[in-house]
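missing the sequence, but the structure's below:
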């Protein structure tokens, strides 16, 4: 059985980011398929891993690097040595901040290109270091996986040398639709739900301005995530809109918020995939989302869309949802149909196929070795 090293040094141990959660789901799917044995190299310890994979993988715990560029250079030496010691056949980099060398082949996953798609918002140091990292690691990857067709388009536009070996493999909903909290402590009154940390790409101030423009004080906003700069409250500018801030809540409470929200709003300027869209659709929550990057692709027909810089357009979508009979029911039905297009078992199957392709290519590229002092052919 071939052995794959899932290489994920950039994530914080015990803190499940989107990258880590996708990696864990892919690992579980690969193990269920039984084609690969898995070694996980990351800052996570065995005890911190999800139960679905905790006792099924070999664990190599490494400290999270402080300077990514230096660590990528270090991995170019350290990971090949580890692969030889553990008889690893293939390296799967969970993101491009990984190993450019090691094993017989490498496959790398790209979740987003915010430093390219929103260059004005990236710190110059970040942009200057991230670009060479991407070029170095992707150039030495036999296959590149993106989480959406939108991200694939962006990647091939900025890095055309990977065009012929890049494949879009979507993720699926993370939240268990059966998750339940018997006492979820829901906010009073109807509310628009926003999920995610208030980074610039999320564009939550546009949501705040749109809800304020509705002039319907009964409609509140519930934000699940961190907002250290108070971007939402600042954009409300003392408008009489109820704002509820939540973070680090249970799956059951988040599921209850989805089930009871007027809608999920995703006003993002840029998204690599956007899991909350599928979580909302799986739980019968209508979706209103930006018409940019991956959000309309992932939401399919199960969403109303708007230009993310136009708070008036978003307000118009919210007004339609409030005032048009049958629209909410139609969006919920179309959302349920859409979310069925995404399945973790299929995601794992496609990862497996691309990894096996990379190993076959590596085998074909291996030159025939001469045998010393061989007898001449008759």
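Received, thanks. The structure displayed is predicted, hence computed values, not measured ones. Residues are numbered from 1 along each chain as shown.

CA atoms for contacts and neighbours, from now on please.
OK.

Find the nearest non-adjacent residue to residue 337, please.
Leaving out its chain neighbours, the residue that sits closest to residue 337 by CA to CA, 6 or more residues apart in numbering is residue 302, at 7.8 Å.

distance of the one you found from residue 111?
Using CA to CA, to the nearest Å, residue 302 is found at 23 Å from residue 111.

These two: which has the busier surroundings?
Each of residue 302 and residue 111 has its neighbours counted (other CA atoms under 10 Å); residue 302 has more, 25 against 22.

before we move on, the earlier item: now do the contacts for the residue nearest to residue 337.
Listed by CA atoms under 8 Å, 6 or more residues apart in numbering, the contact set of residue 302 reads 281, 286-287, 331-338.

ok, now residue 123?
Residue 123 neighbours (CA under 8 Å, 6+ apart): none.

Please compare the first structure with the one that follows:
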């Protein structure tokens, strides 16, 4: 049995979808899969040792040569199952007789379409997602919440869906005791698309900063866009909000030293940073929407994502209450025992084998 993974999740340098596929592939026998992400500069792929790129940085991850490579490999490689890494699946190059497995991370464009305003980008993407999902011989959902959305919104038969949670690998050891930032901060991780609710998070942080004037907000991922810089300036937070591109080792230290991790999204399919924060003993503060209560259960403190005042109040409670912080850390230590990349990989193996 052999599975073909394409390059599409590995075009950007970061991203939870790429990280998910890397973590699963790391735990599969090397002879069991083919990966066409040749020339990718994706950080997770590079750090895992699964992909090596000698191209100059400004040329890495270009779809203009990665796509033809995938097209050629799909036609000639020996494999039984195609598992596209995103919904931009290249079904047109798939030889007859091959099975298709797709992972559905969320149905955000269906459940919260109001946060996707660029119709020219959103609807082709939604069409791609629906097309590959309906074509798939089996679907992996990353949470029961996502599985329910597939059934309720798209009438996917329940027997065609298997829920497999994301995992958490071993904590990095021998971390430098040096802090990435010397000051106290709240940590925000990931993209800042509209459904991520970053604007409300900024306004909530402004209320907190009025009380804790030396507190900062650290955001990991891409640098701020013009509209975000304008919002930060409007709130007079120019010297209190920072964006940083971090390695896995730096991310571990950022979680370790943060006062809390906040995830304010209106909707998510799973939320891997929740587990990462728990692993490094960082108190977790979450939106009470979608999958979050399913994933974190009682190991997080929740707020209404539409209520920036409540968001600020909950974060202040965690900042000011040492006992509450310690309770959340202890419960997080217990909760993450339920998530394992090894178990996740085993679940994928079972799905693949069931199709042959």
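Perfect, I can see it now. All figures in this text were calculated on a predicted structure; none of them were measured in a lab.

circling back: just the ones in strands from the contacts of residue 302 of structure 1, please.
When DSSP state E is applied, the contacts of residue 302 of structure 1 are split such that residue 287 fall in strands.

In ChimeraX, select just the buried ones from the contacts of residue 302 of structure 1.
Selection of buried members from these for ChimeraX, criterion 16 or more other CA atoms under 10 Å:
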select :281,286,287,331,332,333,334,335,336,338
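
Looking at the contacts of residue 302 of structure 1, which is nearest residue 91 of structure 1?
Closest to residue 91 of structure 1 out of the contacts of residue 302 of structure 1 is residue 338 (32.5 Å), distances taken as CA to CA.

give me every residue that touches that closest one.
By CA under 8 Å, 6+ apart, the contact list for residue 338 of structure 1 reads 281, 299-302.

export these to a markdown table and tack on distance to residue 214 of structure 1?
As requested, the contacts of residue 338 of structure 1 are arranged in a markdown table below (distance: CA to CA, whole Å):
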| residue | distance to residue 214 of structure 1 |
| --- | --- |
| 281 | 24 |
| 299 | 24 |
| 300 | 26 |
| 301 | 25 |
| 302 | 23 |
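
now, which of the residues you listed sits nearest residue 261 of structure 1?
Nearest to residue 261 of structure 1, judged by CA to CA, of the contacts of residue 338 of structure 1 is residue 281 at 11.8 Å.

which stretch of helix or strand covers the closest residue to residue 158 of structure 1 other than its chain neighbours?
Excluding its sequence neighbours, the residue lying closest to residue 158 of structure 1 (CA to CA, 6+ apart) is residue 116, at 7.8 Å. Assessed by DSSP states H and E, residue 116 of structure 1 sits inside helix 114-117.

For the helix ranked longest in structure 2, which outside residues touch it?
Longest among the helix segments of structure 2 by residue count, using DSSP state H, is helix 119-135. Residues outside helix 119-135 of structure 2 that contact it (CA under 8 Å, 6+ apart) are 87-89, 100, 102, 104, 109, 116, 139, 156.

what do you get for stretch 63-73 of structure 1?
Against stretch 63-73 of structure 1 from outside (CA under 8 Å, 6+ apart): 9-13, 42-43, 97-100, 129-130, 133.

Ok, stretch 49-61 of structure 1 next?
14, 24, 27-28, 31, 37-47.

Just the buried residues of that stretch, please?
By neighbour count with 16+ other CA under 10 Å, stretch 49-61 of structure 1 contains the buried residues 49, 53-54, 57-61.

Next, check those against the helices and list the overlap.
Among those, DSSP H puts 53-54 in helices.

So which residues of the stretch 201-350 of structure 1 form helices?
Secondary structure of the stretch 201-350 of structure 1 by DSSP state H, counting those that start in this stretch: the helices cover 204-214, 231-236, 251-260, 275-282, 295-299, 311-323, 327-339, 344-365.

what packs against the fifth one?
Helix 295-299 of structure 1 is packed against helix 275-282, strand 287-290, with contacts defined by 3 or more CA pairs under 8 Å, 6 or more residues apart in numbering; DSSP states H and E.

Mean deviation, the last one versus structure 2?
Aligned to structure 2 and superposed, strand 287-290 of structure 1 gives a mean residue distance of 0.5 Å (mean CA distance after the TM-score superposition for structure 1).

What is the corresponding segment of structure 2 for that strand?
Using TM-score structural alignment, strand 287-290 of structure 1 corresponds to residues 284-287 of structure 2.

got the contact list for that stretch?
260-266, 274, 277-278, 292, 299-305, 314-315, 328-329.

mind redoing it with 10 Å?
Under the criterion CA atoms under 10 Å, 6 or more residues apart in numbering, residues 187, 197, 259-268, 273-278, 292-293, 296, 299-307, 311, 314-315, 318, 325, 328-329, 332 lie in contact with stretch 284-287 of structure 2.

what do you get for stretch 342-349 of structure 2?
If you take CA under 10 Å, 6+ apart as the criterion, stretch 342-349 of structure 2 is touched by 1, 3, 20-21, 23-28, 32, 101, 140, 142, 162-169, 340-341, 350-354.

Among these, which are located in helices?
Per DSSP H, the contacts of stretch 342-349 of structure 2 map to helices at 20-21, 23-26, 341, 350-354.
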